[in-house]
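Student: missing the sequence, but the structure's below:
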C-alpha cells in the first residue's frame, strides 16, 4: 500500500484531513509509548540499532551495509539481526545462500553477502543467537520502536527530501512516534539525499535535531555498465520506486517505463513474463534494484540487470566518535 500524499506535506501546511485524523495519531503515539516502556534484553556486546521514525523505507539497508564496512575497517566483524520482513521463518535462523526471499525476506538475503545475518521475529532471541555464535558487535536492523533489546547506540535514518513528513503520527502522517520523543532516544541522525534535499531538511527540521547529524547520499556503484543511452524498462518494489527511476535517468539511461511495485512485493512468474514481453516489444532491457534482485526466481536473474547503489558519507567523524566511546 502506498503512503497517502498528504503525509509528505510540510508540517506548517498539513491540510484538513491530517487535522481530522490527528486524534487517531495521538492514540497511535500513545500505544507506541506504552510498548516502549517494556523492559528489554541487555546484550553483553555492543548493539547498534538502525531505525527510523517514519513508516516505510529511508535507506536503512544501504546504511547497514556501510556500517558493516566501517566496522570491518576498524577490525570488527559485525553480525546483523533482522526481523526478516516478508519472510515466513520465525527464527532465529542464520541466513544462508540456500534460503529464499519468501523464507527470510529480501533485505536479509542481500545483507548476508556482507555479514552473518540472523532472522528472528523475536529480536531478543535473534541477538542471543548471534551472541552464542560469537558475535562481538551486532547491528539491529529496524528495531528502533521495538523494546525487546536495549541498544548501545541508536542511529535514526531519514530521507532528507521527505524529512519527517507532516510531523503527525499514523494515520494522520507517517510518524511511528513524535519526532521529539523518538530523537530523545537517538544518538545520531543520518539524513540521506542530494545537496538540495539536505538543505531542505536543514531548513525545516534542524531545530528538532539536537544530536549529531551525518549527511550522506546513495550513489551508483561503478560495475562496468554504461547506462548512457541504454533503453530500460525498470521495476522496483521498494519504499520509493521513483527515486530508483530518477537514479537511472541520472546515469543516462532512457527509461521506457517504470513499474512501481509494493514494497517487498513478491515477483511472480506472471508479472515477470508481462514485463519481459513489454521490454522486448520496446527494445528495452529489464532492470531492477539490488533488493528486488534478491527476490528474483533463479531462472530470471540472468535476464535482469541490477543497478547497485551504496551509501557515501563525506564526514564519518560523529559516528567514529560514537564507536570510540563503545570501544569499537
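Tutor: That came through fine. Note that the structure is a prediction, hence the values are computed from the model and not measured.
Student: CA only for contacts and neighbour counts going forward, please
Tutor: OK.
Student: mind checking the SS state of residue 287?
Tutor: strand (DSSP: H, G, I helix; E, B strand; the rest coil).
Student: what about it, how many neighbours?
Tutor: Neighbour count for residue 287, taken as other Cα atoms under 10 Å: 23.
Student: what about it, distance to residue 245?
Tutor: 10 Å (Cα to Cα, to the nearest Å).
Student: what residues are shared contacts of these two?
Tutor: Here residue 287 and residue 245 have residue 234 as joint contacts, going by Cα atoms under 8 Å, 6 or more residues apart in numbering.
Student: Okay, helices next: where are they in the stretch 151-300 of the chain?
Tutor: 179-183, 195-205, 241-250, 269-282, 290-293 (DSSP state H, counting those that start in this stretch).
Student: Just want the most central residue of this structure.
Tutor: Most central in the chain under Cα atoms, centre = their mean is residue 60, positioned 2.9 Å from the mean C-alpha point.
Student: just to revisit the earlier point, right, so of the helices of the stretch 151-300 of the chain, which gets closest to residue 135?
Tutor: helix 290-293 (24.9 Å; Cα to Cα).
Student: And for residue 148, the neighbour number?
Tutor: 19.
Student: Tell me the spacing between it and residue 271.
Tutor: 38 Å.
Student: Also residue 196?
Tutor: 36 Å.
Student: longest single helix anywhere in the chain?
Tutor: helix 16-36 (DSSP state H).
Student: ok now do residue 169, which residues does it touch?
Tutor: Contacts of residue 169 by Cα under 8 Å, 6+ apart are 22, 25, 26, 28, 29, 175, 176, 177, 178.
Student: Residues contacting stretch 214-234, please?
Tutor: 62, 188-194, 198, 245, 247-248, 251-259, 275, 279, 283-288, 307-316, 318.
Student: Derive a ChimeraX selection command for the buried subset of those residues.
Tutor: In ChimeraX, this line selects whichever of the contacts of stretch 214-234 come out buried by 16 or more other Cα atoms under 10 Å:
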select :62,188,189,190,191,192,193,194,198,245,247,248,253,254,255,256,257,258,275,279,284,285,286,287,288,307,309,310,311,312,313,318
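Student: Put this next to the first one:
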C-alpha cells in the first residue's frame, strides 16, 4: 500500500508544537538511513559509460519539479543537435531493463509513469542498474545522457550534478522541514552532504511567486542557484473541474490549478505513483457527475490511466522555464564539452 507524503515532514524546528511524536520515534531510523547512504557513496567506484552524464537529482523525498527540468534539458540539447537520451530507474514499472521506453508498446506498469511521459519527446532508457542503462544508451548513439534522479546513486561518473529544490515557502512549511533525514523528515541525506557533490541548485518556484525566499537562498551561498518556474504548457480546461493527483506533493497541483484560473469544484489527493483501479476511477467519475464537472489531472497521472479513461480525463501539462537560460546553457556546455 502506498502512503501519502506526510505534511509534518515540512514543519520547521521553530514550529515544534506542530510536530507529531512520530518524528521523534523515527529519528534513530533516520540516522541509520543517512549512514548507509554516506557509506554507499564513499565506497563506490563510478563508471564512465562513454557519454557525458548530466544528473538531475533531489536531496528530498516528494515532488520538486525534477522531471520537468529533465525534459527541459533534453529538449535544449536535442534542439541544438545533441543526441541526448534520458535515463531513469523506472520507478513503479516491472521491467528491470535496460530497455528503451516505447509509448506504443509499454504502459506505466511496465516502465513507470515519468519515463512513459518523457518518451513522447526523447529516447528514454529504463534500468534498475544505472550503469548498465547508461552503457545501453551510449551504444545506441547517445551523445549525452540526462539521468532523472540519482544524486545519491554513485554508480556513474557525472559531468554535471544538479539538485532540484522546491523553492515554495509558506507559513508553517519549509522545503527541508527541520532537516531530518527519512523517515523522520523529507531529506534523503543531510543538506551539507548533498550540496558538497552538487555543481548547481535549480530552485523551482510556482509561476505566481515573485521571488525566492531570502532565508532559503542563503543556504546555498556556496553553490550556484538557477531559478526556474513551473508554468502551464496550456491553460486548464474551462468550466467546473474535479482534479486529482497522485504525486509527491499533490497539494501543489491544487494550488497551481487555482493559480492558473481553473474552476475547481473538488480536488482529490492520492499517494505518489498511485495505481488507478476501476473502483477509484468510478468514484472520481461519480464525484465529477455530482458537481457537473470534468476531470483533470497531471500528465504523470494521465500516463497511469487505463487507455479507455484517457479520453475522459484532461491531462494538464507543465514545463520548467529558467530565468537565466544562458547560465543553464553554460553549465550544459561544460558538461558535454562543446558550446550550445
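Tutor: Arrived safely. Fair warning: this is a prediction, and the values are worked out from it, not measured in the lab.
Student: what's the TM-score here?
Tutor: After superposition, the two chains reach a TM-score of 0.93 (TM-score structural alignment, normalised by the length of the first structure), with 324 aligned residues with a Cα RMSD of 1.9 Å.
Student: hang on, the earlier thing: now the residue nearest to the centre of the first structure: how far from residue 239 of the first structure?
Tutor: Applying Cα to Cα to residue 60 of the first structure and residue 239 of the first structure gives a distance of 11 Å.
Student: swap in residue 38 of the first structure?
Tutor: The value you get for residue 38 of the first structure to residue 239 of the first structure, if Cα to Cα is used, is 29 Å.
Student: ok, these two, which is more surrounded?
Tutor: Taking neighbours as other Cα under 10 Å, residue 38 of the first structure and residue 239 compare with residue 239 leading, 21 against 10.
Student: Quick check: closest non-adjacent residue to residue 190 of the second structure.
Tutor: residue 181 (6.6 Å; Cα to Cα, 6 or more residues apart in numbering).
Student: which position in the first structure aligns with the one you found?
Tutor: By TM-score structural alignment, residue 181 of the second structure lines up with residue 169 in the first structure.
Student: With residue 232 of the second structure instead?
Tutor: So, by TM-score structural alignment, residue 232 of the second structure is matched to residue 220.
Student: residues in contact with residue 42 of the first structure?
Tutor: So residue 42 of the first structure contacts 149, 150, 151 (Cα under 8 Å, 6+ apart).
Student: can you rerun that using 6 Å?
Tutor: residue 150 (Cα atoms under 6 Å, 6 or more residues apart in numbering).
Student: Please say which position in the second structure it maps to.
Tutor: In the second structure, residue 42 of the first structure lands on residue 48 (TM-score structural alignment).
Student: I'd like to know how many residues surround residue 34 of the first structure.
Tutor: 9.
Student: Next: residue 41 of the second structure.
Tutor: Neighbours of residue 41 of the second structure (other Cα under 10 Å): 15.
Student: what's the distance between the closest residue to it other than its chain neighbours and residue 138 of the second structure?
Tutor: Of all residues not flanking residue 41 of the second structure in the chain, residue 154 sits nearest, at 5.5 Å (Cα to Cα, 6+ apart). Distance of residue 154 of the second structure to residue 138 of the second structure, given as Cα to Cα: 18 Å.
Student: Ok, residue 331 of the second structure next?
Tutor: Distance from residue 331 of the second structure to residue 138 of the second structure, by Cα to Cα: 21 Å.
Student: next one: residue 226 of the second structure
Tutor: 28 Å.
Student: Tell me which residue of the second structure matches up with residue 85 of the first structure.
Tutor: That one, residue 85 of the first structure, aligns with residue 91 by TM-score structural alignment.
Student: mind listing what that match touches?
Tutor: residue 112.
Student: wouldn't residue 88 of the first structure be in contact with residue 101 here?
Tutor: No - assessed by Cα atoms under 6 Å, residue 88 of the first structure is found out of contact with residue 101, at 9.1 Å.
Student: So between those two, which is more surrounded?
Tutor: residue 101 (25 against 13).
Student: aligned partner of the more buried one in the second structure?
Tutor: Under TM-score structural alignment, residue 101 of the first structure pairs with residue 108 in the second structure.
Student: which one is that match nearest to, not counting chain neighbours?
Tutor: With Cα to Cα, 6+ apart, the residue lying closest to residue 108 of the second structure is residue 304, at 5.4 Å.
Student: Check the gap between the aligned partner of the one you found in the first structure and residue 238 of the first structure for me.
Tutor: Aligning on TM-score structural alignment places residue 304 of the second structure opposite residue 295 in the first structure. Between residue 295 of the first structure and residue 238 of the first structure the distance is 12 Å, computed by Cα to Cα.
Student: Of the two, give the one with the bigger neighbour count.
Tutor: Taking neighbours as other Cα under 10 Å, residue 295 of the first structure and residue 238 compare with residue 295 leading, 24 against 20.
Student: aligned partner of residue 245 of the first structure in the second structure?
Tutor: That one, residue 245 of the first structure, aligns with residue 254 by TM-score structural alignment.
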